[in-house]
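Asker: The sequence and its predicted three-dimensional model are supplied below.
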Amino acid sequence: MNNNQTRALGPLGAIMAAALLAGCASYSGIEPQSTLRGAQDVGLTAPASGAPAAPVPALAPQWWTQFGDPQLDRLVAQALEGSPNLRIAQARLARAQAVQELARSATLPQVQGSLEAQRQRFSATSIYPPPLGGSTRELGTLRLGGSWELDFFGKNRQALEASLGASRAAQADVEAARVVLASNVARTYFQMARLQDQAQVAQRTLAQRQESLKLVGDRVSAGLDTTLEQRQSEGAIPEARQQIEALQEQLQLARNALAALVGQTDLKVEPHSLATARPLEVPTTIPADLLGRRADIAAARWRVEAATHDIASAKAQFYPNVNLTAFIGMSSIGLNRLLESGSQEWGAGPALHLPIFDAGRLRANLRGKTADLDLAVESYNAALLEAVRDVADQLASAQSIARQQVDQREAQSAAESAYDIALQRYKAGLGTYLNVLTAETAVLNQRRLAVDLAARALDTQVLLARALGGGFQADPGTLRLATTNTR
């Protein structure tokens, strides 16, 4: 082997020798224990026996506008503009992006400049001979230096990928916070509408009971009823008033909750009747691509990705760390000579660091990163199972409520028919007005039930919209992760 070959193989041979010595610090036996679940593990696949399942249309990003209520649209927009919870998520995203930029900087060359000037007395009994020894001089240094870590084993590259995954997870968290906030505003708004509709029914109930009391009073005066019936009718009136007051209390609490969501303390809003809201289109099956529709699942999957790269970066720390360093500048004793040509200095060369004995620090760090991965995987699995359960629950409730509304409408129709008959008999002199009021009681009960079912239907549609992702639109990278079941 000639001298040129020897010089060329010198740095490479040093690196190889360092890699062998690094075997003293080993990461063997440290492996993740959790397994990532995929769509097929929770039944999110098309039927194997026939054609693929019909796709479920994706929700629009502003799905709440489909209810056809401009007042609701304005409230949601106002909440998304100034919610503290949403701003917290955005601040976390900004922090994650800053960490990503910090990790990126570690993969690039670094350049520093320095200028030093000091006055120093040199020891007369040290290494400096007279006249320097025993004198006091001014020292000056002007230097430009640089370094570049040669990432042979991918430590910095994997750290950058991990920070990118954390940043993407934080971005998905922002989208998830938007969905939750919009759904909470819509649910609270419809809750207020329910209470207002119920208050109207309660007002009519109070009026009906007052009419009934007057009728019973007339019958007592005529000797047709006793004071027992009169006392019973009198007791029904404060009960009706109490129901109205309870509804007003709940309405004010709902208004306060909506004001907190919107970020406006003096919120003045009167929701429209539930009957004016246009229902959302409700799917009949769980979409097979649910994993790519939900921001919370996307965030959990990106955290798994980040934890995977964190482990790779932790393993790379077991190998040598190679840096190239260089500097050029001026140095002199005496500031007046700093810029003279003879004050020039420069240097360049590699620096190699390798772990041989670290008292278990690297293995402990790797065990921690491995535990973080297991935590991220199980968190993702839990989020996936919860998402499937959430959609299944809302679909079951939506379908059941639709059937209940059919039965309730039939019952209300029968009650209204009985009321009409009682009213006609009273007008024809064949029945008493008390029979009319009794028949109206059944109608009012059905109207209360109709309001409750209408409110439940809208609330379930909002919850279903949230369970289906709330209009979250995943990017290609997220969709790739959603369909990947490997680490």
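Answerer: Arrived safely.
Asker: going forward, measure contacts and count neighbours with C-alpha atoms only.
Answerer: Will do.
Asker: What is the burial count for Arg7?
Answerer: Here the number of neighbours of Arg7 (other CA atoms under 10 Å) works out to 11.
Asker: what does the one 5 residues further on give?
Answerer: As a burial measure, the neighbour count of Leu12 was computed by other CA under 10 Å and equals 11.
Asker: which of the residues in the strand or helix carrying it are buried?
Answerer: Leu12 belongs to helix 3-21 when assigned by DSSP states H and E. If you call a residue buried by 16 or more other CA atoms under 10 Å, then helix 3-21 has these buried ones: 15, 18-19.
Asker: The chain: helices as residue ranges?
Answerer: Using DSSP state H, the helices of the chain run over 3-21, 70-82, 84-105, 155-221, 227-262, 295-316, 361-427, 433-467, 476-482.
Asker: most packed of those helices?
Answerer: Across the helices of the chain, the average number of neighbours (mean count of other CA atoms under 10 Å) peaks for helix 295-316, which reaches a mean of 26.
Asker: Remind me what that one packs against, helices and strands.
Answerer: helix 155-221, helix 361-427, helix 476-482 (3 or more CA pairs under 8 Å, 6 or more residues apart in numbering; DSSP states H and E).
Asker: from the buried residues of helix 3-21, which single one is nearest Gln394?
Answerer: Nearest to Gln394, judged by CA to CA, of the buried residues of helix 3-21 is Ala19 at 57.0 Å.
Asker: My guess is that closest one contacts Gln317. True?
Answerer: No: taking contacts as CA atoms under 8 Å, Ala19 lies outside contact range of Gln317: 11.4 Å.
Asker: Serialize the helices of the chain to JSON lines and add fields for distance to His353.
Answerer: Converted to JSON lines, the helices of the chain look like this (distance: least, CA to CA, whole Å):
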{"stretch": "helix 3-21", "distance to His353": "9"}
{"stretch": "helix 70-82", "distance to His353": "50"}
{"stretch": "helix 84-105", "distance to His353": "20"}
{"stretch": "helix 155-221", "distance to His353": "14"}
{"stretch": "helix 227-262", "distance to His353": "54"}
{"stretch": "helix 295-316", "distance to His353": "13"}
{"stretch": "helix 361-427", "distance to His353": "14"}
{"stretch": "helix 433-467", "distance to His353": "51"}
{"stretch": "helix 476-482", "distance to His353": "36"}
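Asker: Could you export the helices and strands packed on helix 295-316 as JSON lines, including distance to Val99?
Answerer: Listed next are the helices and strands packed on helix 295-316 as JSON lines, based on distance: least, CA to CA, whole Å:
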{"stretch": "helix 155-221", "distance to Val99": "6"}
{"stretch": "helix 361-427", "distance to Val99": "17"}
{"stretch": "helix 476-482", "distance to Val99": "20"}
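Asker: Put this next to the first one:
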Amino acid sequence: MKRVTWQNALGLLALSIGISSAQASTVATTACPDISQDTQLTLARYVERSLCANLDTRAAWQRVQTQRAQVGAANSGYYPSLNISASSSRDFGDRVAGTDPDQRTLSANASWLLYDFGGREADVSQAKNTLASLQASADASIHSLAAQAVTAWFNRLAAEASFASAKSSLAAAKETAEAAEKRIKVGVGTREDTLQAQTALAQAELVLIQREGELAASNGQLAVLANYPANTALTPQTTLPDPSQLSAPPALAVLMQLADERRPERIAQEQQVAAAESSLDQLAAQRLPRISLNASAGDSRNSFGQRDSGQVAVTATLPLFTGFQQRYQERGAQSQIDQQTLELDRIRQQVGLDVWLAWQQVNTARSRIDATDSLLASAAESSRAALARYRAGLGNVLNVLTAQSTLADARQQQARARFDWASARVQLARAAGLLTASPDAAFQDIQP
């Protein structure tokens, strides 16, 4: 599996907003760019800032570094150990006449485990598998955070589009109210029409207030995810590509296969299974002999003289009985393997479901774009016609208000459909494990 970096994690940009690899490579080179002053904030800059500054990704990286140290500690079992000790003592109690109360000793001891039937190898393997699992988990954290950042980005844009739609609806409601007032003045309108128009105007004002609050809330979420205070004002770009200009995702079967190969959650769990198997191998090695080489040298001195000592020995140790501890430890290790294997199967099922749901969301969102475009065009024409007829004295205000309400809903649906489509493509890339691809290759280099 490719390691996730800030640069290749930006592969989501190619599929969501259609930038090129040259554009993606020009993302700020600073570790954590300050995007609060960007007047036209790009998705590339926002995702990079979120990945770099978020506390969860930093914590995941520290866990990886801790486990790297554990791998080094496991490898130390292949090297000999050497100890030197020195002591100086004086005896203040009763002693045999003629003996020296002062005693000085210097000794050195060396021990080297020569062979243990794979115990050290299993220990190192467990540490390495755990490290690989933590690295994959860190990748999964980056994937998850990147998806959260994109979701927050498009929610912010959708909230802004909803606010703009509410402003347009308010303007239309004011126009209708003015038309109703003019009809009363010329003697062709009714008080009921005026009251209905004013009611619709008040409702449009309430909707605008609500949309403004939603916009502020989405901007706060956008800022916090990038590790800024919630009141930090970010100004993201609102341009989205034409759906017809981006390539379609690969076939569903291809994406499911890619997900099973690349999803970091599955890779992390697979390494957990391997680590559990190494633990069982380590316990099994404890049943077998351990052959070690030991050497010692010493020097002892007092007022009567000096005495040197030394020894070299090869020792074989075979455990005969441990009170059934070994048996139960191996049973526990085997049970742990079974649990981790079941969890791996569950994750594989979830990965397949994630791809399936994301695939359906992309197709649904793409179809909604065409449908909402047609809906908006017809609703706009209907609203214009209804207002023109009302001004000419040929219609009633209910038809105008109904047409305007339909138009406001159509604007809202069109904006949401486009942002949902862009977000759904990113979610599909994440579900398929493609956020580790290069910036140009999210979907384009995957062949059916």
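Answerer: In hand now; what should we look at? The structure presented is a predicted model; accordingly, all values stated were derived computationally and were not measured.
Asker: care to give me the TM-score?
Answerer: The TM-score (TM-score structural alignment, normalised by the length of the second structure) is 0.81; 403 aligned residues with a CA RMSD of 2.8 Å.
Asker: still on that earlier bit, which one of the helices of the first structure lies nearest to Leu139 of the first structure?
Answerer: Short answer: helix 84-105, nearest of these by CA to CA, at 33.2 Å.
Asker: Where in the second structure does the closest one fall?
Answerer: Aligned using TM-score structural alignment, helix 84-105 of the first structure spans residues 55-76 in the second structure.
Asker: what does stretch 233-240 of the first structure give?
Answerer: Counting by TM-score structural alignment, stretch 233-240 of the first structure lines up with residues 197-204 of the second structure.
Asker: ok, residues contacting the matching stretch?
Answerer: For stretch 197-204 of the second structure, contacts defined as CA atoms under 8 Å, 6 or more residues apart in numbering pick out 166, 169-170, 173-174, 176-177, 180, 397, 401.
Asker: go on, stretch 156-176 of the second structure?
Answerer: 197, 200-201, 204-205, 207-208, 211-212, 214-215, 218-219, 222, 236, 238, 387, 400-401, 404-405, 408, 411-412, 415-416, 419.
Asker: again, but for stretch 258-275 of the first structure
Answerer: Contacts for stretch 258-275 of the first structure (CA under 8 Å, 6+ apart): 71, 75-76, 78-80, 82-83, 181, 184-185, 188-190, 192-194, 196-197, 255-256, 451, 454-455.
Asker: Tell me which residues of it come out buried.
Answerer: Buried residues in stretch 258-275 of the first structure, defined by neighbour count with 16+ other CA under 10 Å: 258-263, 271-272, 274.
Asker: And the furthest pair within those residues?
Answerer: Gly263 and Leu274 (24.2 Å).
Asker: Counterpart of Ala22 of the second structure over in the first structure?
Answerer: Aligned partner of Ala22 of the second structure by TM-score structural alignment: none.
Asker: Ala22 of the second structure and Ala248 of the second structure: what is the separation?
Answerer: Ala22 of the second structure is 22 Å from Ala248 of the second structure, where distance means CA to CA, to the nearest Å.
Asker: Looking at the two, which one has more neighbours?
Answerer: A count of neighbours by other CA under 10 Å puts Ala248 above the other of Ala22 of the second structure and Ala248, at 14 against 10.
Asker: residues in contact with the longest strand along the first structure?
Answerer: In the first structure, with assignment by DSSP state E, the single longest strand is strand 136-150. Under the contact criterion CA under 8 Å, 6+ apart, strand 136-150 of the first structure has outside partners 106-122, 321-335, 338.
Asker: Relative to Glu178 of the second structure, how far out is Leu394 of the second structure?
Answerer: In terms of CA to CA, Leu394 of the second structure sits 17 Å off from Glu178 of the second structure.
Asker: I should have written Trp61 of the second structure there, sorry.
Answerer: Applying CA to CA to Trp61 of the second structure and Glu178 of the second structure gives a distance of 62 Å.
Asker: Repeat that for Leu225 of the second structure.
Answerer: 44 Å.
Asker: and if you look at Thr322 of the second structure?
Answerer: Taking CA to CA, one finds Thr322 of the second structure at 94 Å from Glu178 of the second structure.
Asker: With Gly93 of the second structure instead?
Answerer: 114 Å.
Asker: which residue packs closest to Ala380 of the second structure, ignoring adjacent ones?
Answerer: What sits nearest to Ala380 of the second structure in space, not counting adjacent residues and going by CA to CA, 6 or more residues apart in numbering, is Leu407, at 5.8 Å.
Asker: how about that neighbour, what does it touch?
Answerer: 376, 379-380, 383.
Asker: if we go to 10 Å?
Answerer: Residues near Leu407 of the second structure by CA atoms under 10 Å, 6 or more residues apart in numbering: 165, 168-169, 172, 375-384, 401, 413.
Asker: residue in the first structure matching it?
Answerer: Match for Leu407 of the second structure (TM-score structural alignment): Val443.
Asker: Ser296 of the second structure contacts Val312, doesn't it?
Answerer: Yes: with contacts counted by CA atoms under 10 Å, Ser296 of the second structure reaches Val312, the gap being 6.5 Å.
Asker: sorry, back to before: where in the second structure does the helix holding Leu12 of the first structure align, residue-wise?
Answerer: Counting by TM-score structural alignment, helix 3-21 of the first structure sits on no residues of the second structure.
Asker: Which residues does that helix contact?
Answerer: By CA under 10 Å, 6+ apart, the list of residues contacting helix 3-21 of the first structure reads 22, 152, 318-322, 350, 352-356.
Asker: now do 6 Å
Answerer: By CA atoms under 6 Å, 6 or more residues apart in numbering, no residue outside helix 3-21 of the first structure reaches it.
Asker: Distance from that helix to the middle of the chain?
Answerer: Averaging C-alpha positions (CA atoms, centre = their mean, to the nearest Å) puts helix 3-21 of the first structure 51 Å from its chain's average.
Asker: same question, stretch 223-234 of the second structure
Answerer: That offset, for stretch 223-234 of the second structure, works out to 18 Å (CA atoms, centre = their mean).
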